[in-house]
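J.: Sharing a model prediction with you, sequence too.
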Amino acid sequence: MKKAGKWLTILMAAALTTGALSACGGQNNNNATGQVEEANKGGNETSQESAKPESGGSSQDATQSYEDWTGHTVEVPTQPQRVIFHGETTGDLAALGVSPVGIMLSSVEGTLSEKQFQDAQDVGFPFNVEKAVELDPDLIIFGNSDEAQYGTIAKVAPTVTFDTFGSLDERLTKLGQLLGKQEEAKQWLEAYHTQEAAMWKAIRDGGIGEDETATVFTMYPGNRLFAMANTGLSQILYSEGGLKPTPLVQEALDAGQGFVEISFEKLPEYAGDHLFLLTPVDGAAVNELKELEKGQVWSGLEAVQKGNVYTFGLLEAYSDALSREWLIQQLPKALLKSE
């Protein structure tokens, strides 16, 4: 799949799975960034789905009964060796040290985790059943709730549906169960949350108040403007100890939406104290975003006038575990305007 079409793929997949789709300088900034780096030297929700191991046989042949995201009870291997992961958060597997045999390549093209999956085969979007058969998987993790597709894919190998738009904790915990990596998932999450807490402390110490709000925007071709909610960069911004969503973004979060398409005129109603722009992949959308930034509505926003606007590449600000680690390093630099 071409990179220009990646954002459309993400939006389509999100719609299927979610049901919708002040700065301080000088020494304070240096100290704040240092706190995060120090925490990082120390190391890198509980699942509602059940997994019950079956006794007998070798560990490689052992199976467990697993209830997946959409309610299927599936007999899956406890130590799968040939995994196909078809979803948007492929980088989660790298955090657990798992190398899948098949992935949705468009989910990693141009991202921070692309090199981690250079040996994996592309099973396409939509899911290519013939390619999956060639890969001879012993487990397929399918990030979609479409029952018709599931029925076809499940004929290839044991298949479980998986909510790739769940929280980081939910995803890693469930993947740990499915992949025989429970301890790795636990250790990774503990280290991550230590780093995340240090990041927010650094940002608070740098002068960003506890009640300050933030909004993430991006553009899709055709002047389609989106305010992001329960996906990507927003998930870390609105995490415990983080920045607050504006009321309209909170409504989207409460509704379980990944994003909301809005008109340019609605920008002031969605805009927070800090604005994050995700640079699109598509060239036309990049130009349209630049035009938006030149307009009166955008330039009239208080955050813009105060210089509280931060830009990240769309492909850098994914929801997966590796992207979240990267964002922990980058957010203090952006918000505190430090290098």
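T.: Looks like it came in fine. Not measured: the values here are computed from a predicted model. Numbering: from 1, shown residues only.
J.: going forward, measure contacts and count neighbours with C-alpha atoms only.
T.: Will do.
J.: right, and Asn29 touches Leu331 too?
T.: No: the pair Asn29 / Leu331 is not scored as a contact, 12.0 Å apart, by Cα atoms under 8 Å.
J.: quick one: the strands in the stretch 51-200 of the chain?
T.: Listed from the start of the chain, the stretch 51-200 of the chain has strands (DSSP state E, counting those that start in this stretch) covering 51-53, 63-67, 73-77, 83-86, 102-103, 121-122, 139-142, 159-161.
J.: Columns mean neighbour count and distance to Ala185 on top of the ones you listed, output as JSON lines?
T.: Compiled in JSON lines, the strands of the stretch 51-200 of the chain are given as follows (neighbours: other Cα atoms under 10 Å; distance: least, Cα to Cα, whole Å):
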{"stretch": "strand 51-53", "mean neighbour count": "16", "distance to Ala185": "15"}
{"stretch": "strand 63-67", "mean neighbour count": "20", "distance to Ala185": "18"}
{"stretch": "strand 73-77", "mean neighbour count": "20", "distance to Ala185": "18"}
{"stretch": "strand 83-86", "mean neighbour count": "25", "distance to Ala185": "17"}
{"stretch": "strand 102-103", "mean neighbour count": "26", "distance to Ala185": "20"}
{"stretch": "strand 121-122", "mean neighbour count": "18", "distance to Ala185": "24"}
{"stretch": "strand 139-142", "mean neighbour count": "24", "distance to Ala185": "17"}
{"stretch": "strand 159-161", "mean neighbour count": "25", "distance to Ala185": "19"}
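J.: Let me have those in CSV, extended by distance to Asp254.
T.: Putting those into CSV (distance: least, Cα to Cα, whole Å) gives the following:
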stretch, distance to Asp254
strand 51-53, 29
strand 63-67, 25
strand 73-77, 28
strand 83-86, 26
strand 102-103, 30
strand 121-122, 34
strand 139-142, 25
strand 159-161, 23
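J.: Pasting the second one now:
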Amino acid sequence: MKKSLLAILLFMLFFLAACGGNEQENDDNTEESNTEDTSEFSPVTVEGENGEVTISEKPERIIAPYMEDALVALGVKPVAQWFLGGSPQEYLQDELADVDTIEWNMPLEQTLSYEPDLLILSALDNMEGQLSDYENIATTYVFKPEDLADVRKQVTIVGKLLGKEQEAEDRIDQYEEKIASAKEALSDTVGEETVAVLWAIGDQYFMFEQDRHTGEVIYGELGLKPSPLTVELGEAEETWNPISLEKIAELETDHLFLLGEEDAAGIQTLQNSEVYKSLPVVQNEQVYRITDASNWTNRGIVAFEKTVDDILEAFGE
């Protein structure tokens, strides 16, 4: 599915992450949250960026724009999913393909049309309404930035909000096991060889810092060694600045993950560039193409797991 590259780029640069589209009316075919179990729900109070939020009854109709990763991890479907630039988050569509979309900035009238009983927001920046507007529609929880930045806390908190604390615990244990197994396999396969991640979007290039999106799982949790240029970039800043083709010419790495759609202008430029083709990593055929960057450019347990799978596949594990 084609994306509006400009819209996605603007969102990645300015929307807080660490971070309707189709304006269709909610109809009889719209699935409600997948909260069909009949277990008793105990009221819970959770501290968010907007203070203490109390959930008195089991949420049934949930909207959590750009937080659907945590919902999917717990087997829950929202009544509408985040949407920007032509598509929702691609890597979640096996589970959410039949879920309506809602514009990324949560228009109030559109939000109200889905009659939600719980809104889970990653932040209020760039939303159409104010906190009070959303609270007038439904119980609203806003993530603290430090909790949003931790994929385990994402799942833990959403689990508390939905009365799925044990499921959240189990899901995190499953994630830990996957990371431990992958780390061991890659330690034998890759060892101390260096890894870099480059994303071509439109005609621009963005290099993942060690803590940018899935850089956290690649370098932090899997323990893969960053390239010198990756180290030089330092910590990720809120604004993600592109790097030049001249800077890419300085890239010294044993392995390169190159993200970008097949017809992206930047990919075509690289493939025709003598500078790029002369890089040792290219000449050694250690470049791994990823055409769907959606899970690589997100921060969530499902995104991290799918990225781990991509890496294992690239290295023949």
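T.: Cool, got the structure. Quick caveat, the model's predicted, so the values are computed rather than measured.
J.: that older thread, so Asn29 and Leu331 of structure 1 - more neighbours on which side?
T.: More crowded of Asn29 of structure 1 and Leu331, by other Cα atoms under 10 Å: Asn29, with 24 against 21.
J.: thinking again about what came up before, of the strands of the stretch 51-200 of structure 1, which is nearest Ile236 of structure 1?
T.: Closest to Ile236 of structure 1 of those, according to Cα to Cα: strand 83-86, at 22.9 Å.
J.: which residues in structure 2 does the closest one align to?
T.: Counting by TM-score structural alignment, strand 83-86 of structure 1 lines up with residues 62-65 of structure 2.
J.: what ranges do the strands span in the stretch 151-300 of structure 2?
T.: For the stretch 151-300 of structure 2, the strands defined by DSSP E, counting those that start in this stretch cover 194-201, 204-207, 225-226, 255-259, 287-290.
J.: closest one to Asn136 of structure 2 among these?
T.: Comparing these under Cα to Cα, the one sitting nearest is strand 194-201, at 38.5 Å.
J.: With structure 1 overlaid, report how far the closest one is off on average.
T.: Following the fit onto structure 1, the mean deviation recorded for strand 194-201 of structure 2 is 1.7 Å by mean Cα distance after the TM-score superposition for structure 1.
J.: and that strand, what does it pack onto?
T.: Packing partners of strand 194-201 of structure 2 (3 or more Cα pairs under 8 Å, 6 or more residues apart in numbering; DSSP states H and E): strand 204-207, strand 225-226, strand 255-259, helix 265-271.
J.: looking at the ones you listed, which is buried most?
T.: Most buried of those, by mean neighbour count (mean count of other Cα atoms under 10 Å): strand 225-226, with a mean of 23.
J.: compared with structure 1, how much does that one deviate?
T.: Relative to the matching residues in structure 1, strand 225-226 of structure 2 has an average distance of 2.5 Å after the fit, by mean Cα distance after the TM-score superposition for structure 1.
J.: Relative to structure 1, which residues correspond to that strand?
T.: Counting by TM-score structural alignment, strand 225-226 of structure 2 falls onto residues 244-245 of structure 1.
J.: what comes into contact with that stretch?
T.: Residues outside stretch 244-245 of structure 1 that contact it (Cα atoms under 8 Å, 6 or more residues apart in numbering): Asp211, Glu212, Thr213, Ala214, Thr215, Leu237, Tyr238, Gly272.
J.: What is the nearest of the residues you listed to Val281 of structure 1?
T.: Closest to Val281 of structure 1 out of the contacts of stretch 244-245 of structure 1 is Thr215 (19.7 Å), distances taken as Cα to Cα.
J.: What's the separation between the equivalent of that closest one over in structure 2 and Tyr219 of structure 2?
T.: Alignment note: Thr215 of structure 1 maps to Ala196 in structure 2; criterion TM-score structural alignment. According to Cα to Cα, to the nearest Å, Ala196 of structure 2 and Tyr219 of structure 2 sit 10 Å apart.
J.: Give the residue from these two that has the larger number of neighbours.
T.: Taking other Cα under 10 Å, Ala196 of structure 2 and Tyr219 do not tie; Ala196 has more neighbours (28 against 17).
J.: quick one, what contacts Asp138 of structure 1?
T.: When contacts are counted by Cα under 8 Å, 6+ apart, Asp138 of structure 1 touches Pro77, Pro80, Gln81, Arg82, Val83, Ala157, Pro158.
J.: Map those onto structure 2 and name those still in contact.
T.: Contacts conserved in structure 2 for the contacts of Asp138 of structure 1, using both residues aligned by TM-score structural alignment, their matches' Cα atoms under 8 Å: Pro80, Gln81, Arg82, Val83, Ala157, Pro158.
J.: What's the fifth one aligned with over in structure 2?
T.: If you follow Ala157 of structure 1 across to structure 2 using TM-score structural alignment, you land on Ala138.
J.: now that match, nearest residue through space, not along the chain?
T.: Once flanking residues are discounted, Ala138 of structure 2 sits nearest to Asp117: 4.9 Å by Cα to Cα, 6 or more residues apart in numbering.
J.: distance of whichever residue in structure 1 pairs up with that neighbour from Leu179 of structure 1?
T.: If you follow Asp117 of structure 2 across to structure 1 using TM-score structural alignment, you land on Asp138. Computed as Cα to Cα, the Asp138 of structure 1 to Leu179 of structure 1 distance reads 11 Å.
J.: between the two, what contacts are shared?
T.: Pro80.
J.: Let me see the contact set for the alignment partner in structure 1 of Pro78 of structure 2.
T.: With TM-score structural alignment as the criterion, Pro78 of structure 2 lines up with Pro100 in structure 1. By Cα under 8 Å, 6+ apart, the contact set of Pro100 of structure 1 is Arg82, Val83, Ile84, Phe85, Leu93, Phe117, Ala120.
J.: which of those line up with contacts in structure 2?
T.: Compared against structure 2 with both residues aligned by TM-score structural alignment, their matches' Cα under 8 Å, the contacts of Pro100 of structure 1 retain Arg82, Val83, Ile84, Phe85, Leu93, Ala120.
J.: isn't the third one right next to Ile141, touching?
T.: Yes: Ile84 of structure 1 sits in contact with Ile141 when judged by Cα under 8 Å, with a separation of 6.1 Å.
J.: center of structure 2 - which residue?
T.: Asn298 (2.1 Å; Cα atoms, centre = their mean).
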